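[1] can't give you the sequence, but here's the structure:
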């Protein structure tokens, strides 16, 4: 009689286990892991456990698959603003936060004592020429690094259409033809160029941060500054520095795609290092811009 009860109980247990297994296997979209009977939420009663130890059904139970804990099964939610849209969006978000409120609705930076709204700038022609000369030094450096590609990923950014060194050379030559004295690159341009060379060799994610901010900032706020300065010191003349061959939106979209592609191979630490370099990029670019009012 006792043997028959044990047998019936064992059959019920096997049926319950089979039902549980089928239910768990319905969760195909969820990552699974192999659990032993000790790890199951359900445990057999003591008499049945003793029977199972004999080995006949232990193998079946050990192969039961169950979902991992919810905290580890679910896809990790984006912890960084813009992360779900690609790394370029992360860079854009950080960059916009470093703007002042009068520069961008997303800006959070407080205006410093010597910061003036663009409309109140008093640019000088000599200062503007210095700005163009030092900017050319930076773009020359950036574009030579990309061409030489000390790291293979830099080659992705050759001939994107964003290059500015050649356009700046034409503008500087025009000023020279007008009889203006052309200075040598100054401390802001030379210091920034030296930093770019160092980062390009030692820290590719940091270099890419500067690449992104230099080119993309010029295509946005840089153009606005150029128009206002040209109105004040050049009679509205548009320089080559602010012209691109082809549709600028399409050029920027293509470069964004390349940036996202390159950053896919980075660890989270490398991405964070890139983002942290944004403030330094703004600092050096700001020194160049201040030449306009020198």
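    Noted; the coordinates are in hand. Computed from a prediction, not measured in an experiment: that's the story for all the values here. Residues are numbered from 1 along each chain as shown.
[2] okay, CA-based contacts and neighbour counts for the rest of this
    Will do.
[3] where do the helices sit along the stretch 151-294 of the chain?
    Applying DSSP state H, counting those that start in this stretch to the stretch 151-294 of the chain gives helices spanning 165-177, 187-202, 204-217, 223-233, 248-263, 268-276, 278-290.
[4] Which positions within stretch 262-279 qualify as buried?
    262-263, 270-275, 277-279 (16 or more other Cα atoms under 10 Å).
[5] what's the first-to-last distance across it?
    In terms of Cα to Cα, to the nearest Å, the two terminal residues of stretch 262-279 are separated by 21 Å.
[6] can you give me how far that stretch is from the chain middle?
    Averaging C-alpha coordinates over stretch 262-279 and over its chain gives two centres that are 6 Å apart (Cα atoms, centre = their mean, to the nearest Å).
[7] Please compare the first structure with the one that follows:
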């Protein structure tokens, strides 16, 4: 059975993470996998992509002025899609699409472990609030680490061996810690992509995986207390409020970090699947 995903939820962004900067909109969502590109491994490519995003943002300055900053982030994410994924996509299709791949249970366990590490890292950063505005995002209702803790406990109790976090996502967690201290604008991008991605594309993919390898068991990772659309809107408003005092240069710094966010999250998702 092919794995696909499509949904509708306001103006949330669409992104290929599990999916990363996420969102569901009327265009639907799909995921494809290209070459690996992870900071620290391909800094030259990352630097080139930064320039591309920054130039694009400057060229669209007038358009950006009419959007909220969350809408700007979504627009950058959409341009990173292929035409097959979205009419707004500009990326060339590379590698197999999700419909050509099958989930692997052992790899999925590692994905959950790695996801817990990253969400816990984000939540720890927010709780410490080394930058004052981070504290605005405590207890938003979007937090995922406790839900993942429950899921991993259940999987362990049903006889599955829970692995250690991967080297890639251990490095990503370290990258986020450092970024949160030295570059709050870039950190903002990762925060947004992870939580909105999980609420949209990640949720749809999770259901498909559960149907295939978990006997339709719905994990806590894909559940939220309260109305999800309201939780997202509350966080969206907070994000826009924080960014309202930023300069154009600071906003562009956030936007240019989108490619890095995609690289890490896309790599985490890619490991779940093998060719059908």
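    Yep, it's here. Please read all numbers here as calculations on a predicted model, not as lab measurements.
[8] With both chains overlaid, what TM-score comes out?
    A TM-score of 0.75 describes the superposed chains when it is computed by TM-score structural alignment, normalised by the length of the second structure; 216 aligned residues with a Cα RMSD of 1.5 Å.
[9] ok, back up a step: tabulate the buried residues of stretch 262-279 of the first structure in a markdown table, adding columns for distance to residue 127 of the first structure.
    As requested, these are exported to a markdown table (distance: Cα to Cα, whole Å):
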| residue | distance to residue 127 of the first structure |
| --- | --- |
| 262 | 37 |
| 263 | 37 |
| 270 | 37 |
| 271 | 36 |
| 272 | 36 |
| 273 | 34 |
| 274 | 31 |
| 275 | 31 |
| 277 | 27 |
| 278 | 26 |
| 279 | 24 |
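[10] Kindly indicate which of those residues lies nearest residue 214 of the first structure.
    Minimum separation from residue 214 of the first structure among those (Cα to Cα) is found for residue 278, which lies at 10.2 Å.
[11] thinking again about what came up before, between the helices of the stretch 151-294 of the first structure, which one is nearest to residue 124 of the first structure?
    For these, distance to residue 124 of the first structure was read as Cα to Cα. The smallest value, 6.7 Å, belongs to helix 223-233.
[12] The closest one aligns to what range in the second structure?
    Under TM-score structural alignment, the match for helix 223-233 of the first structure in the second structure covers residues 203-213.
[13] And for stretch 6-16 of the first structure?
    Equivalent residues of stretch 6-16 of the first structure are lacking entirely in the second structure, counting by TM-score structural alignment.
[14] Put together TSV for the helices of the stretch 151-294 of the first structure, with distance to residue 21 of the first structure on each row.
    Output for the helices of the stretch 151-294 of the first structure, formatted as TSV (distance: least, Cα to Cα, whole Å):
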stretch	distance to residue 21 of the first structure
helix 165-177	66
helix 187-202	53
helix 204-217	47
helix 223-233	64
helix 248-263	41
helix 268-276	37
helix 278-290	51
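[15] Pick the most deeply packed of those.
    For these, the largest average neighbour count (mean count of other Cα atoms under 10 Å) is found in helix 204-217, namely a mean of 21.
[16] Superpose on the second structure and give me the mean offset of that one.
    On superposition with the second structure, the average gap between helix 204-217 of the first structure and its aligned counterparts reaches 0.5 Å (mean Cα distance after the TM-score superposition for the first structure).
[17] Give me the contact list for that helix.
    When contacts are taken as Cα atoms under 8 Å, 6 or more residues apart in numbering, the neighbours of helix 204-217 of the first structure outside the stretch itself are 91, 95, 142, 151, 162, 196, 199-200, 252, 270-271, 273-275, 277-278, 281-282, 285.
[18] Show me which residues of stretch 101-109 of the second structure are buried.
    Buried residues in stretch 101-109 of the second structure, counting neighbours by 16+ other Cα under 10 Å, are found at 101-103, 105, 107-109.
[19] can I get those in CSV with secondary structure and distance to residue 208 of the second structure?
    Compiled in CSV, those are given as follows (DSSP: H, G, I helix; E, B strand; the rest coil; distance: Cα to Cα, whole Å):
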residue, secondary structure, distance to residue 208 of the second structure
101, strand, 12
102, strand, 10
103, strand, 9
105, helix, 13
107, helix, 15
108, helix, 12
109, helix, 15
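[20] Isn't residue 134 of the first structure up against residue 188?
    Yes - taking Cα atoms under 8 Å as the definition, residue 134 of the first structure is a contact partner of residue 188 at 6.9 Å.
[21] if I look at these two, which residues touch both of them?
    Applying Cα under 8 Å, 6+ apart, one finds that residue 134 of the first structure and residue 188 are jointly contacted by residue 288.
[22] And the helices in the stretch 1-150 of the first structure?
    In the stretch 1-150 of the first structure, the segments counted as helices under DSSP H, counting those that start in this stretch are 2-25, 46-52, 58-62, 70-73, 87-97, 125-148.
[23] Using TSV, lay out those helices together with distance to residue 223 of the first structure.
    TSV is the format used below for the helices of the stretch 1-150 of the first structure (distance: least, Cα to Cα, whole Å):
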stretch	distance to residue 223 of the first structure
helix 2-25	58
helix 46-52	77
helix 58-62	66
helix 70-73	47
helix 87-97	17
helix 125-148	13
